[in-house]
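> I'd like to go over a predicted model; first the sequence, then the structure.
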Amino acid sequence: MTVHEPIKAPEGVPGLPRPSTPAHVIKSDAEAIEVAHKVAAEILKGASDRDQNRTLPVAEIDLYSQSGLWSINVPKAFGGPEVSYKTLVKVIEIISAADPSIGQITQNHLGIVAAIRTVSDEAQQALLFGEVLAGVRLGNAFSEFGSKRAADFETSFTDHGDHVIVTGKKFYSSGAILAQLVPIVATDDQGRAWYVIADRNAPGLTVINDWSSFGQRTTFSGTVIIDQVKVPKDHVVPGYKGYEKPSADGAIFQIIQVAVDTGIARAAIDDTIQFVKTKSRPWIDSGLEKASDDPYTIQAVGRLTLRLHAAQALLYQAAEAIDDALVQPTADKVAWAQIVTAEAKVLSTEIALEATNVLFELAGTRATLAEHNLDRHWRNARTHTLHDPVRWKYAILGNYFLNDVKPPFHAWS
């Protein structure tokens, strides 16, 4: 008789401690941009090495969240900066140009902050916004690997008076490894989706480092196992309410994704220009001394830069539409914010993929050497732009402009 070794359950990654000192609180939109540039300069230094070695960006995330940039959309009424979304997306773009994995890790945190503003009562807002202002990071445990559609959730919770018990399994959990709180999308006995915000080190909550994607490697968006996890009621947020009437919540989740993609495109174009100027050789038939004088290369860089600027212009226009919808969340204003965000999503996807691909055509064969790791730009673009397919964005736009049909209203639109 063959004796089999017992199957070992996957081991989770221990959670990080809460910050020992309060995070900085940004005072203005201008300061947010200034701080973003400073943080980006620091996290850029090891971005390529972290990608190659799949290194957890612990120090970088601590720097980023302690800088105050993780609380920039906390309302002023609760002591937050409440910067405009035009400023917020510029911050994400700046960070993502340095390291798009770190830019993406912020996305769900900021999206949940926006949702709390929409759906929580004043007491819950004060509690959770206080955590965020102190520097506590929210990860995520949203999507499920085996469900038929992205919005189908098998994870659920049961009510136990002053707390709930939640059980399930999640995948695509960007930021959960490095968070102190993990919002879990779980349904109640009526099938309504809530954000059940669990302590990262709660008994029964296991975050596994099994993310194997070829891109966005250091988001560590792996598996979360939720086994009878106890969460106090004041950390259970009625997320479903954000989609019972018009709100900008869905567009906010989307626009941060757009900013990550324009950041990837910007980094790829910057690296293309730098490589062509310093390392590429002119083509044999050109008769030129420098690759940067090649008229075809000049034309290609002009095209890429133009298309990036067009994507950025739509990104900022979409952010202004979101700001408008936050002030007056009418059905028409919310739909317009969704539409312009969809347009920005299309262009940002296209320029991210084009710029990261054309990089090698312009820079030449030596740009493919492992020592440069320039393929990370394409890998990151190809992976991240798979969020929310562009082919459906075109259909949403066409139906809106042709048939006056408003976009679907959910977190992916």
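Okay, I see it.

> switch to C-alpha atoms for all contacts and neighbour counts from now on
Noted.

> so what touches stretch 259-279?
Contact with stretch 259-279 is made by 89-90, 92-98, 100, 103-104, 290-292, 301, 304-305, 308, 311-312, 315, 348-349, 351-353, 355-356, 359-360, 362-363, 367, 377, 380-381, 384-385, as judged by C-alpha atoms under 8 Å, 6 or more residues apart in numbering.

> which secondary structure elements does the helix or strand encompassing H37 contact?
Taking DSSP states H and E as the criterion, H37 maps to helix 29-44. Where contact means 3 or more C-alpha pairs under 8 Å, 6 or more residues apart in numbering; DSSP states H and E, helix 29-44 is packed against helix 58-66, helix 85-98.

> let's go with 6 Å and repeat that
Helix 29-44 is packed against helix 85-98, with contacts defined by 3 or more C-alpha pairs under 6 Å, 6 or more residues apart in numbering; DSSP states H and E.

> quick one, the helix or strand that comes right after the helix it packs on and helix 85-98 angle?
Next in sequence after helix 85-98, counting helices and strands by DSSP H and E, comes helix 100-119. Here the directions of helix 100-119 and helix 85-98 differ by 160 degrees (axes from the mean of the first three to the mean of the last three C-alpha atoms, to 10 degrees).

> can you name the next helix or strand after helix 100-119?
Remark: after helix 100-119, the chain's next helix or strand is helix 122-134, criterion DSSP H and E.

> got another one to weigh against that:
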Amino acid sequence: MSQTPTSAPYPIGIPDAHIIRSDAEAIEVAHRVAAFLLEGDAERDRTRKVPSEVVDVFSNSGLWGITVPKVFGGAEVSYATLAEVIAVISAADASLGQIPQNHYCLLEDIRLQGSYEQKRFFFGLALKGNRFANALSETGGKNVQDIQTRIRREGDGFVIDGRKGYCTGSLYAHWLGVLALDEEDRAQLAFVPRGSEGLVIVDDWSSIGQRNTSSGTVLAEGLRVSASHLFPTHRSYDSPTLAGPFAQITTAAIDAGIARAALRDTIAFVRDHARPWIDAGVAKASEDPLTIIQVGNLGIRLEAAEALLERAGKVMDAARPATDEDNVAAASVAVAKAKVLTTEVAIEAANKLFELGGTRSTLQRHNHDRHWRNARVHTLHDPVRWKYHVVGNWLLNGIKPPRHDWS
């Protein structure tokens, strides 16, 4: 006799978040939280375990509420600031840098499609420190937009049935945003509290990288949803919005953070542990001229990626007051350019750490391979080769990027 599946256990604390009031405060808090997270990054990656108090410190810092609009009590930071906050945290712990990424995207869905009462309720939860996780993607379809999960009306509410994958942050969440198609095949986003009957969180994420993102499976079996917790997310792409560029810039920011981490550890290891090549004629690896050139190249490429990331945020900021076909397209192109460089420099920096650090940099006690694993896994989120196509098609033919979460 089969047993009813139950959610993986994880202690969820009562949220008690500080409220951040400005962009400057958001950056300052991000650096403070990053210093705390960096202390145990390598060990958390090694053990695949994140103590609940670590996640609580992160979310109670107020950083998870910085995109809440000012009219609802939040800082409503710029997109450029949000990207920098994500990069700062991801440089300290790339897994923990990723877990609020979809939280921010879900808050953006609420901003775009929620009623006043829905915004007041859910933004209030976010400011208190509630963590939202996604149950959006699925693993068995012909492509990322092939959604099989269904939602149907039942009584005064709705019921969802389906199986979700890549549900980042699900183990740590107070609420989950579940994507399903209605009877007319329109995408609906349902917010459901953790512990809801019919909601099962499976802790089965086993990737080589981003190990602690809890990007596993979520099951919905007769999951009831209140009508007040349902959002018509399909409307976010029926007209020009920044939903797509928003999802992409937050992803690019994580890759920028991974690149920072890899370069940081490369510099430290070369200075303190690596040996110069015999033909260099120098006493220290940090004086090896070919090593100096490689580190200089990485620093330049990372700074270029960061500049494009910041510029993309500013293009989005300029478009936010009145989005239209042209400025949304310009934002998508700007983010695509940043995504190309953040992807490439993250992978390159993670590779160069070993090349410049030498054999001893591969010893398990350093766990330097986490940077390569994180870069290799996270940059698979969507193929960067298509970003080149988006930019080239815009420049050559004036073709606007498609409107979806990956553009």
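Structure received. What you see is a predicted model, and the numbers here were worked out from it, not measured in a lab.

> report the TM-score for the pair.
Overall, the chain-to-chain superposition scores 0.98 on the TM-score scale (TM-score structural alignment, normalised by the length of structure 2); 407 aligned residues with a C-alpha RMSD of 1.2 Å.

> to which residue of structure 1 is V282 of structure 2 aligned?
Superposed on structure 1 with TM-score structural alignment, V282 of structure 2 falls opposite L288.

> quick one on the thing from earlier: pull up the aligned stretch in structure 2 for whatever helix or strand comes next after the helix holding H37 of structure 1.
The element immediately downstream of helix 29-44 of structure 1 (helix or strand, assigned by DSSP H and E) is helix 47-53. Following TM-score structural alignment, the aligned partner range for helix 47-53 of structure 1 in structure 2 is 41-47.

> that stretch vs structure 1, mean deviation?
By mean C-alpha distance after the TM-score superposition for structure 1, the fitted stretch 41-47 of structure 2 averages 0.7 Å away from its aligned residues in structure 1.

> list the buried residues of that stretch.
Neighbour-count burial for stretch 41-47 of structure 2, counted by 16 or more other C-alpha atoms under 10 Å, picks out D41, A42, R44, D45.

> ok, stretch 310-319 of structure 1 next?
A311, Q312, L314, L315, Y316, Q317, A318, A319.

> state the distance from the last one to A267 of structure 1.
Same thing as A319 of structure 1. Applying C-alpha to C-alpha, to the nearest Å, one obtains 21 Å for the distance of A319 of structure 1 from A267 of structure 1.

> so what does L138 of structure 1 match up with in structure 2?
In structure 2, L138 of structure 1 lines up with F132, judged by TM-score structural alignment.

> same thing with T365 of structure 1?
When structure 2 is aligned by TM-score structural alignment, T365 of structure 1 is paired with T359.

> still on that earlier bit, run a quick neighbour tally on the closest residue to the match of V282 of structure 2 other than its chain neighbours.
Leaving aside its sequence neighbours, L288 of structure 1 sits nearest to P282 (C-alpha to C-alpha, 6 or more residues apart in numbering; 6.2 Å). Neighbourhood size, P282 of structure 1 [other C-alpha atoms under 10 Å]: 19.

> which residue ranges form the strands in the stretch 151-300 of structure 2?
If DSSP state E, counting those that start in this stretch is used as the criterion, the strands of the stretch 151-300 of structure 2 fall at 157-167, 175-181, 187-193, 199-202, 216-226, 230-231.

> turn these into CSV, columns for mean neighbour count and distance to H389 of structure 2.
As requested, these are exported to CSV (neighbours: other C-alpha atoms under 10 Å; distance: least, C-alpha to C-alpha, whole Å):
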stretch, mean neighbour count, distance to H389 of structure 2
strand 157-167, 21, 26
strand 175-181, 24, 28
strand 187-193, 21, 27
strand 199-202, 23, 37
strand 216-226, 20, 31
strand 230-231, 22, 32
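
> would you mind giving these as TSV with distance to A268 of structure 2 added?
Compiled in TSV, the strands of the stretch 151-300 of structure 2 are given as follows (distance: least, C-alpha to C-alpha, whole Å):
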stretch	distance to A268 of structure 2
strand 157-167	34
strand 175-181	40
strand 187-193	44
strand 199-202	38
strand 216-226	34
strand 230-231	48
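
> tell me which of the ones you listed lies nearest to T250 of structure 2.
Ranking the strands of the stretch 151-300 of structure 2 by proximity to T250 of structure 2 (C-alpha to C-alpha) places strand 157-167 first, at 16.1 Å.

> can you give the distance of that closest one from its chain's centre?
Strand 157-167 of structure 2 sits 21 Å away from the centroid of its parent chain (C-alpha atoms, centre = their mean, to the nearest Å).

> okay, it sits on what stretch of structure 1?
By TM-score structural alignment, strand 157-167 of structure 2 lines up with residues 163-173 in structure 1.

> how near is the match of T365 of structure 1 to R275 of structure 2?
According to C-alpha to C-alpha, T359 of structure 2 and R275 of structure 2 sit 10 Å apart.

> with neighbour numbers in mind, choose between these two.
More crowded of T359 of structure 2 and R275, by other C-alpha under 10 Å: R275, with 20 against 10.

> not counting its neighbours along the chain, what's nearest the more buried one?
With C-alpha to C-alpha, 6+ apart as the criterion, R275 of structure 2 has its nearest non-adjacent residue at 4.9 Å, and that residue is A285.

> tell me how many other residues crowd that neighbour.
Other residues close to A285 of structure 2 by other C-alpha under 10 Å number 22.

> need the contact list for it.
V270, A274, R275, P276 (C-alpha atoms under 6 Å, 6 or more residues apart in numbering).

> so who does S407 of structure 2 touch?
Taking C-alpha under 6 Å, 6+ apart, we find S407 of structure 2 in contact with G244, S332.

> at 8 Å what do you get?
Contacts of S407 of structure 2 by C-alpha under 8 Å, 6+ apart are G244, P245, Q248, S332, A336, P401.

> quick one: contacts for the aligned partner of the second one in structure 1?
Correspondence of P245 of structure 2 to structure 1, assessed by TM-score structural alignment: A251. Taking C-alpha under 8 Å, 6+ apart, we find A251 of structure 1 in contact with I322, A337, Q338, T341, A411, W412, S413.
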